[in-house]
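Novice: build the 3D model from these lines:
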Amino acid sequence: MRIGNYEFLKSNQWCYQIYLVTPDGWDGKAKTRKSPIDGRSLIAIECYPNTVEAAIKRCINLNERDSVDTCDAAELLAKVEQLHDSMRSMAREIANAG
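Specialist: Take a look at the predicted model:
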């Protein structure tokens, strides 16, 4: 998922890798990963967020640091958090019913 100048991809079951998306035509490194979205080169920044919410928050923070608008991402984050809260609530109800 791309948010502003950053993209995150699932690295393994413990974390998401956050990448800086390079400008079109960037040719600084031959062995950079390519984005599945549009084939642009990605430079690995960090690998730590273990949830979608944490990865979105980190991308928002990085974009805000770079003065990039992230209003749409904040709305997305709110929807993802609401969905996860709803799923946790349903899981508790199912567990308590049985």
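
Novice: C-alpha from now on. contacts and neighbour counts both.
Specialist: OK.

Novice: packing partners of the longest helix along the chain?
Specialist: Using DSSP state H to define each element, the chain has its longest helix at helix 71-97. In terms of contacts (3 or more Cα pairs under 8 Å, 6 or more residues apart in numbering; DSSP states H and E), helix 71-97 is packed against helix 52-65.

Novice: I have a second one here; can you model it like the first so I can compare?
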Amino acid sequence: MIKYQIVADPRVANDLKEARDFLNSRRKGLGSKFLKEYKVLLKTLQSNPDFQVRYKNIHCLPLKTFKYMVHFTIDIPSKTVHLYAVLSTHQNPNKHWL
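Specialist: Model (predicted):
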């Protein structure tokens, strides 16, 4: 099985922190559950990143429980997945997107 390397844009760390803080403000411990689910999603991307292209060459994969979506590209020759954002599906994408 081919494993893809995951490379995250530095802004992804901020997206994750904002999501964790927001979810913890709603209910204690919810942010930790979000991060655990995000890590499971990363393992999925390592083994099979070929998910729906939403716009241009950007693929999107929603988390199962939380209303967040990971935005990424795939570089097949180098076997690399580049993460660009982890966004709430309730946010205005024009406010946050690259």
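
Novice: TM between them?
Specialist: The TM-score (TM-score structural alignment, normalised by the length of structure 1) is 0.32; 45 aligned residues with a Cα RMSD of 3.2 Å.

Novice: circling back to that earlier point, just the buried positions in the longest helix of structure 1, please.
Specialist: Neighbour-count burial for helix 71-97 of structure 1 flags 73, 77 (criterion: 16 or more other Cα atoms under 10 Å).

Novice: in structure 2, which spans are helices?
Specialist: Under DSSP H, structure 2 gives helices at 10-26, 30-47, 93-96.

Novice: any chance of a markdown table for those helices, columns distance to residue 80 of structure 2 and mean neighbour count?
Specialist: As requested, these are arranged in a markdown table below (distance: least, Cα to Cα, whole Å; neighbours: other Cα atoms under 10 Å):
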| stretch | distance to residue 80 of structure 2 | mean neighbour count |
| --- | --- | --- |
| helix 10-26 | 16 | 15 |
| helix 30-47 | 9 | 16 |
| helix 93-96 | 24 | 9 |
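
Novice: could those helices go into CSV alongside distance to residue 73 of structure 2?
Specialist: Formatted as CSV, those follow (distance: least, Cα to Cα, whole Å):
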stretch, distance to residue 73 of structure 2
helix 10-26, 14
helix 30-47, 11
helix 93-96, 17
